[in-house]
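A.B. asks: Coordinates for the following, if possible.
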Amino acid sequence: MRRGRVGLAVGLAVALTSGGSVWGARAAADAELRIENARYRIVVEQRRGAPAALVVSRLDQPGVSRRLTPDVRVLMTRTDPGYRAMSLGEEVVLTAGWKPAAPPPHETELFAGVPGQKPAPVSNESDLFAVASPRQHRATGVTVKDAQTLTFSFKADPSYDVALAIALEPGTAAPIIDTSVTPRVAGFYSAAFGGVGGRESATLDFVYQPLVWSWRRFPAKSYLTPESMATTAATFVTAGGLTEGVAADPAEIPYRFATFQNSRFGLTLRDVDGRARPMLFAPVLGGEGSQRAAGERFAFKTRYVLAAGDWYAGLQHVLRDVFAYRAERQNAAISLNDTLDNMIAFAMDDAYSGWVPELKGFDYKWDVPGTVKVVSALHALGVALVTGDREIYNRRALPLIEYVMSREKYLYATDEAITYQNPSHFLRGPCVEIGELAGLFAMTGGKSVGFKREAERLFGKPRRLNLLTDTGGGTWQDALAMYRITGEQSWLQKARSGADAHVKAEIDTLPGDFTTNSALVDKQAAFYIDYGPRWFDLYEIYEATGERRYLDAAITSARAMLLMLRSQPFAPATTMLVNQGGRVPGVVNWQRVPNPKSGPNEPTWIRVPRDTTTAVPEQRLPAWRTSLVGLPPEQGRTYGLGPIMLTHHAAWLMRLAHHANDPLLREAAENAVLGRYANFPGYYFTSFETNVYQRADYPLHSYQDLKYNAIFYNHVWPHIALLVDYLVSDAFARSGGRVDFPSAYAPGYAFLTSKVYGHRLGRINDDKDVALWLPRRAASFSTPAVNHLFGVGSADLHLVLMNTSTDAQDVTVRLDPDVVPWDAGVRYDVALTGSASGNTTSIDGVLRVPVAGRGFTVATIRKLAVDPAFQRRVVTALPQPPSDRGFSRVETGVPAIGTLTGMLLSVVPEFADAFVYMDATEKDARDVEFRYRQGDDEWTVVRDTAYPFELSVHVGDPSRALEVRVTATDHRGTTHTGPALVLAR
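C.D. replies: Predicted coordinates for the structure are as follows:
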């Protein structure tokens, strides 16, 4: 019957009027126009006294249909409307901008619709319809062509001709809306399909316009999000269990890095009347391709979005059915484990990794020359434990612990004249969240009481650890941290109450503005993670309580974050040439250097131009190697520099994909990490034209020679921790939870949030006494497609293999006898579980393990003994609980000394490290003498003549008390002696 009706309709034309039907009853029945494919049916409907409409129905979702109007809206200006790119750092950077006719008084909305920290003059008009008023054109006739396309006709306009066609391709593809305009007069043009019905924003359950308008946050103006900022090139609304909107046809999105200048289209959700009407305008008015001569036609295809269910069902429809979202990545030249080994080797090189030993921090010269920055000590500590590497502990983890316990802020400047990004010059620590202190307490096996004491002192006190962003003040996250330190149920109940309020405000009742996002209001920071609920924290309280409501909230929030991740364009299934001409331009063409004229009214640094091209050989690669799909922006101000590779969200998505049985979350996680780099890759990147950042030797150069992208040395250990977390979380997800290692929480700041491991034993299958082990260069593998973990059981060695390729792998593994001490000539029995099951053997360190495509296999090597002593000793309790004498904090009242703090840092029972610091600065003291001894030993004297004034002492026998005395000399030559500190475990 359907085919018969379509056949009758072929070649018929119907006039569409709004004043009355031109059809008689019989004519209407015989001449009904419709097209359909396996999923959609579109029927032309004419009702007496009403405008003509198109009824679009989902054949696979009974009862799902919406009316559209054959409506085209055209923007036209005779003169250049002044569209121009935003400059880096400008306030409004998430929307298109035009030169206003008159300068606006002030723009008070940071990121165009987000409350800003202060009014600031801007030089752009951000309201599309303030630039040009849309002219609305409704079709007057329709013709069916080839039973698949509805072609509409319109009344002529003096300035241009409008055309509209709506087509259904065979199969299940969403309707294609083809809009075109042929100018009669030269000018600047842009057009959109305006037929998705306008609705009052108050009636909507969910809205989405890239990049920040989601939940129920309706744009305050008719902002236009250009292609370059459309992480998902769609805009839609959800109401009454139905999602409706428009998306760019994937064929209209070239495989290239879209910029503000070359964006081919823009998205807007708010129409000229202030109602929700999803529209895609192309070209961008005043942008590339919008200036047209008479007769110079332009056209653009969009896809109509229609799906039953909640907003996530609608998003899945957009990603799966429109953009064909998929996991497009796998390991490239090397595995993630080899990448991890390369990155650790780089991080342990003081010169290349930007380590400043005397300041115990990382050179922050990219942003603020003359400063160092540290965001966490847990990252390096966890890596030291899981690798069993004491050198990492001694040269990185321990100094970083001392830094975070003593400095006032993440960013530290020895020169008080440096004010950019608001560094601190003071030792008024700790400079980390209470969650970090809880993590340090856990990761040191509860042996270091200083972490507990400082957490108790700081709870409830607001602090500013980064920029001018307030943190702390007794949050529910802090209460959860206190519960983890103390085990007291009252803290957990306080955390529950706060988390429940957070879920109610941010998830159960979708917010309609940004006031619930505290990081956005009156702050300098506005990272992408700030636009949604704290889903990392929600997962942590789920693990602490086991209560499903927190897990569900974390899953919902993670799904919403998919809107922040790039979902197009996917790479073509071809190869492509990168590094054309043998030289690659950098992401930015300047660097910051100290300002030689710096004074009270001058910045402490200036930007200077430089040649940022890098010599790198041409190479042909699979195109997916250069894809940006799966990556987030950093924040609005830096969006134009490209997305970032510091993708901590990936490990969390992997875990939540398991809990929710949601493959989309898993695919997004894989796209964020796999095959992207072979060493530390830097930060922002634009990717399509080069693979320079993917090379194993990329960071092995001086700072001046690293020209492609931004190098933030304080990101190195967080990035290493990211890879460890990803590997462990991937094993957890693939095994359905049968490979599971306990974690501590490293909250970091912004999105530098990870789980860290190594302080507690976990499980692999039925073995519940397993130490996670990731020693460097422990094994070689016949293919880079597999990643791995080692787990050291009480009797056996487990090897977990995870295949990133869709092709099955028969992996030959060779264990290094210097790392894995196998006995020559001994045949070890090996049990296989997971993708492969059964038994095999290993001799002389060689075994073969089959792994299915995208699968995992656990090879358990029986009776192969390995002793990761450093990690297992963390688990070992002290003969008696640590005493409060392991920490001392004394406010001396002597300016040349100030507050004197000492602590014992203990990871294993056999040794400890003492750290003593004072908060007097170089203005208070000229030099300081530290004297220390154990028991009746001889005094050791250390003179410190440069601020900061601090002492580090390795304590080989922590059973003996350490006595420390401090003498400070002020600038008048007067000597001051502080109280004795006695530190004992």
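A.B. asks: switch to C-alpha atoms for all contacts and neighbour counts from now on
C.D. replies: OK.
A.B. asks: I'd like to know which elements the biggest strand by length in the chain is packed against.
C.D. replies: Longest strand in the chain by number of residues (criterion: DSSP state E): strand 298-308. Applying 3 or more CA pairs under 8 Å, 6 or more residues apart in numbering; DSSP states H and E, one finds that strand 298-308 makes contact with strand 176-183, strand 242-248, helix 311-316.
A.B. asks: what angle sits between that strand and strand 242-248?
C.D. replies: Calculated by axes from the mean of the first three to the mean of the last three CA atoms, to 10 degrees, strand 298-308 forms an angle of 160 degrees with strand 242-248.
A.B. asks: can you give me the offset of strand 298-308 from its chain's centre?
C.D. replies: 28 Å (CA atoms, centre = their mean, to the nearest Å).
A.B. asks: Tell me which of the helices and strands packed on strand 298-308 sits most buried.
C.D. replies: Neighbour counts (mean count of other CA atoms under 10 Å) averaged over each of those peak at strand 242-248, with a mean of 24.
A.B. asks: In terms of secondary structure, what does the very next helix or strand once past it contact?
C.D. replies: Later in the chain than strand 242-248, the nearest helix or strand by DSSP states H and E is strand 266-270. Judged by 3+ CA pairs under 8 Å, 6+ apart, the packing partners of strand 266-270 are strand 225-226, strand 234-239, strand 276-281.
A.B. asks: let's see it at 7 Å
C.D. replies: Other helices and strands packing on strand 266-270, by 3 or more CA pairs under 7 Å, 6 or more residues apart in numbering; DSSP states H and E, are strand 225-226, strand 276-281.
A.B. asks: contacting residues for Y713?
C.D. replies: S353, G354, F362, D363, Y364 (CA atoms under 7 Å, 6 or more residues apart in numbering).
A.B. asks: secondary structure element for the first one?
C.D. replies: Following DSSP H and E, one finds S353 outside all helices and strands.
A.B. asks: Could you also give me the structure for this second sequence? I'd like to compare it with the first:
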Amino acid sequence: MNNRLENIARILITISFSGVCLSAFAQNSLSLSNEHINMFWTQQEDEWILNTFEGKTGKGNKPFGTACGEYAFIYAKDKPTSDFLPIIENGDTLDFPGSLFKYVADDFNRATSGVPMNKAGEYIKFYPAKGYQSGGSIVFEQQTPCGNYKAVWTLDKQYPSDILLNISLSVNKDGYYSLATPTVSTISEENLAWGVVPGFFQGNAIQQSFPLSYAYAQGLPKYPVLCRESTITTLSSIMTNKEGLTMAVIPEPGQDRDPYEKDENTHSKLWKVALSHMNNEAKLTPVAYHPVLGESGSFLKKGEIAEFSVRITLRHSDWYSVYKHAIYDVYKLKYSFELRENKRSLSERLLKLYDYVLDDKTALWHEEEYKGRKLIAQSYLGGVAGADKDAMKNSDIGAVWMLARLSQDKQFNEKRIPYIRNFKILQQSQNGFFKGAVEGQYYLAKSKRFTEEWGNHFEPVAVTYYTMADLGNILLFEPENEEIKGLLKNGAERLLEWQQENGGWQVAYDRTTHQPIYTDLKDYRPTFYGLMIAYQLFGDKKYLEAAQNGADWIIDNAVNNGYFVGVCGDARFVNDFATIQISCALFDLYEMTSDKKYLDAAIETAKIYTTSIYTHPVPNKEIKTIKGKEVEDWQLSQIGSNFEHGGSMGSAVPSGPILLASHCAYFLKLYKATGDELFCDLARLAALGKDAFVNEGTGVASYYWSQFDNGSGPFPHHAWWQIGWIYDYLVTEAEVRSNGKISFPRGFMTAKVGPHKALGFTPGKINGQKVNLILRKDFVETDNPNIDYITAQSASGDAIYVVFLNGQSKKNRFSYKINLSSIGNKAKMQKGQADMDGFGYKIIKIRK
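C.D. replies: Take a look at the predicted model:
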């Protein structure tokens, strides 16, 4: 019947302009339509009902779901409290995450209070009584108990798959108000192909375990929760049905919170926009809210007006296409490149980090004797189980050995490497149930023992990280080290013994009872990667077969459903950068086997991981003050930065994203493989123009966005991660920009924090010439901090190469000096000047 009324309306009365049709029939029907979208309302008993919400497909127009058109807003006389609400799960009150996880408990409790649980205030719901055409728009109005409500619908001419919706409420009494977008169309769970609120959760089904969805992002929550803006990475709620139609609600820019207003960190303090995957009646549909009840801008006095502007997108495409539409077309990601510039190049920062990690005092190096050997590590002053300010840690072993090789620094090779190697050797358990595993990431100097960061457990993924990846990277530089080979073999066999028949592993074992714990979780992490390392170094096919078995299980259970967990024990394994390591491991497995299913899964996983990276708000040049210094808004922008873990209780809730951008080099590799510019753009935005977060004295970036330029603080080992990812990124930029004329082999992913890899253990090539990467102080100097460089020497020793990289999207001119005496050449200095196009490269070859 609805289609019949619509067809009659179209035939009898049609006003057409610019490819857009607005129709009215006998004053009781209205429609908006173009070549992409068709909407049709009818008036029934003084209420305007949306009868049709269709999108164009290859098989003609298809409905997204069940059209509705109900409007709603929330009213509360008094400000809602932030007290958490008891949640019943499996017939009992939910006790999550538990008292042990003190770092995340408060945030989860706040996320389960009245407003985010969508239980606060009174919902005022209605179908409007008044509807009419006004110019190129359809307008609906309703006199509600709280004031006059108005909604204006307009088809967007620039993006014809978008509908512009402006809603307003002129209130007639004081109180707190929140405008919700209308329930345009709902779908059943059976018709759900994918849903995502970026930064919070994603999946192809409703998850019946509330913690798994709301804390771990494993599927869509069964409740109509409101996602908090501080961890929404792209401001959109997106849903795809099984016909391939994707609907999204995308709030217009300028209504979202500013993470740093004027002279104050407002990242978590302000909450101006909320998103959900359900309406208040728990029906699946993208919904947005503004202002948020009880939050900034929600209290209105009589006569004041609340307003909200959003886009409703409907496309015959997957979620990722619509997601990129929000990022590029609505939130103008490319504009960030126009603002970015460096105060110090990444290459110069690497040399600053080089100085820092050699400084015994500032880098907090300590020597200890353990089991008759001297070991060395850096102080770790964060929370470690059983520590008495005596915890020590080494990180990014690949970067340590890489820097030693590239620099040929005598102090480094003689006073660091032997004793860090001892640390790794002594760290491994030699007997019993945990043979091949490490005793713990941390050494406690006072009690002379190794321990884990949190809890009394051990995770199989830690074998992959701290035995396989760390020792594997050492072996790339020391291929004849038989002691390290034996320890690596122990780890490989441990992974084999712990692997389950289905290919997966347990999340963790209790150290005392050896029984599995955290059994509410599954090991959706890159544990299988350790067996890939064993295969590459030992060549035994049993390791490759086991790795494929593990990868197949990950694809079927994790990737296909959007389910992941993380590796941060103090956050109860909330999904984190382990997700992008899964992608990288699958990509590497594809290169090992040529089986395309691993490439496809790697790409899909990486697409999901992009939702861990902030793309809003749109930056500008507004002057702000931080620590008494004036900076421009873009310098403090979160755009391009990934969170450690987000959602309802991750570290990003209070602290924002992190400055550790381990994924950058791998994203460039994905860009080269797929042509998807989002990977390339996000890599560059993460790497470049971040000086506001780098400590001037040490060159070490703060870990969390909220710490700005404090530097490493109690975590000096973070400098190694930064050396690792920055160098891998710069070399990868050279490789991608040169289209393979520059290429270097990679080691294994670093432990825990991401997919960056070590280089320098074997020669690479520049224009067909075999070369070795080198890193020397006082070697290269430029007058433009937006110009980076890498340096290499021919394997025959007869030539030096300097590869310059433009770190901006605009053309740059720069002068350079190459001090050949710093590498033992009799010639003193070579000078020059060059021009480079945006994100270009230039190779300087100097004959010795």
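A.B. asks: deepest of the helices and strands packed on strand 266-270 of the first structure, which one?
C.D. replies: Note that of these, strand 225-226 is the most buried (mean count of other CA under 10 Å), with a mean of 32.
A.B. asks: Which stretch of the second structure lines up against that strand?
C.D. replies: Strand 225-226 of the first structure corresponds to residues 227-228 in the second structure, going by TM-score structural alignment.
A.B. asks: so N166 of the second structure sits right up against K150, yeah?
C.D. replies: No: using CA atoms under 7 Å, N166 of the second structure is not in contact with K150; the gap is 8.1 Å.
A.B. asks: How far off centre is stretch 411-424 of the first structure?
C.D. replies: That offset, for stretch 411-424 of the first structure, works out to 27 Å (CA atoms, centre = their mean).
A.B. asks: re the thing from before, can you lay out the helices and strands packed on strand 298-308 of the first structure as a markdown table showing distance to A650 of the first structure?
C.D. replies: As requested, those are exported to a markdown table (distance: least, CA to CA, whole Å):
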| stretch | distance to A650 of the first structure |
| --- | --- |
| strand 176-183 | 33 |
| strand 242-248 | 26 |
| helix 311-316 | 18 |
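A.B. asks: how close does the residue nearest the centre of the second structure get to S651 of the second structure?
C.D. replies: Centroid check for the second structure by CA atoms, centre = their mean gives S612 as the closest residue, at 2.1 Å. According to CA to CA, to the nearest Å, S612 of the second structure stands 12 Å off from S651 of the second structure.
A.B. asks: Tell me if L801 of the first structure really is in a strand.
C.D. replies: Yes: counting by DSSP: H, G, I helix; E, B strand; the rest coil, L801 of the first structure falls inside a strand.
A.B. asks: That one pairs with which position in the second structure?
C.D. replies: So L801 of the first structure corresponds to F804, using TM-score structural alignment.
A.B. asks: Its match is in contact with I843, isn't it?
C.D. replies: Yes: with contact defined as CA under 7 Å, F804 of the second structure and I843 form a contacting pair (6.4 Å).
A.B. asks: and the two? which has more neighbours close in?
C.D. replies: F804 (22 against 18; other CA atoms under 10 Å).
A.B. asks: so is the closest residue to the more buried one other than its chain neighbours in a helix, a strand, or just coil?
C.D. replies: Closest residue in space to F804 of the second structure, ignoring its immediate chain neighbours: Y789 at 4.3 Å, by CA to CA, 6 or more residues apart in numbering. Under three-state DSSP, the three-state class of Y789 of the second structure is strand.
A.B. asks: which residue lines up with Y789 of the second structure in the first structure?
C.D. replies: Match for Y789 of the second structure (TM-score structural alignment): H788.
A.B. asks: Repeat that for S706 of the second structure.
C.D. replies: Checking TM-score structural alignment: S706 of the second structure goes with T686.
A.B. asks: mind listing what the residue nearest to V432 of the first structure when sequence neighbours are not counted touches?
C.D. replies: Nearest residue to V432 of the first structure in three dimensions, chain neighbours excluded: V404, at 6.2 Å (CA to CA, 6+ apart). Going by CA under 7 Å, 6+ apart, V404 of the first structure touches S376, A377, G429, P430, C431, V432.
A.B. asks: What's the match for V404 of the first structure in the second structure?
C.D. replies: Under TM-score structural alignment, V404 of the first structure pairs with K424 in the second structure.
A.B. asks: I'd assumed that match was in a strand, is it?
C.D. replies: No: counting by three-state DSSP, K424 of the second structure is not part of a strand but helix.
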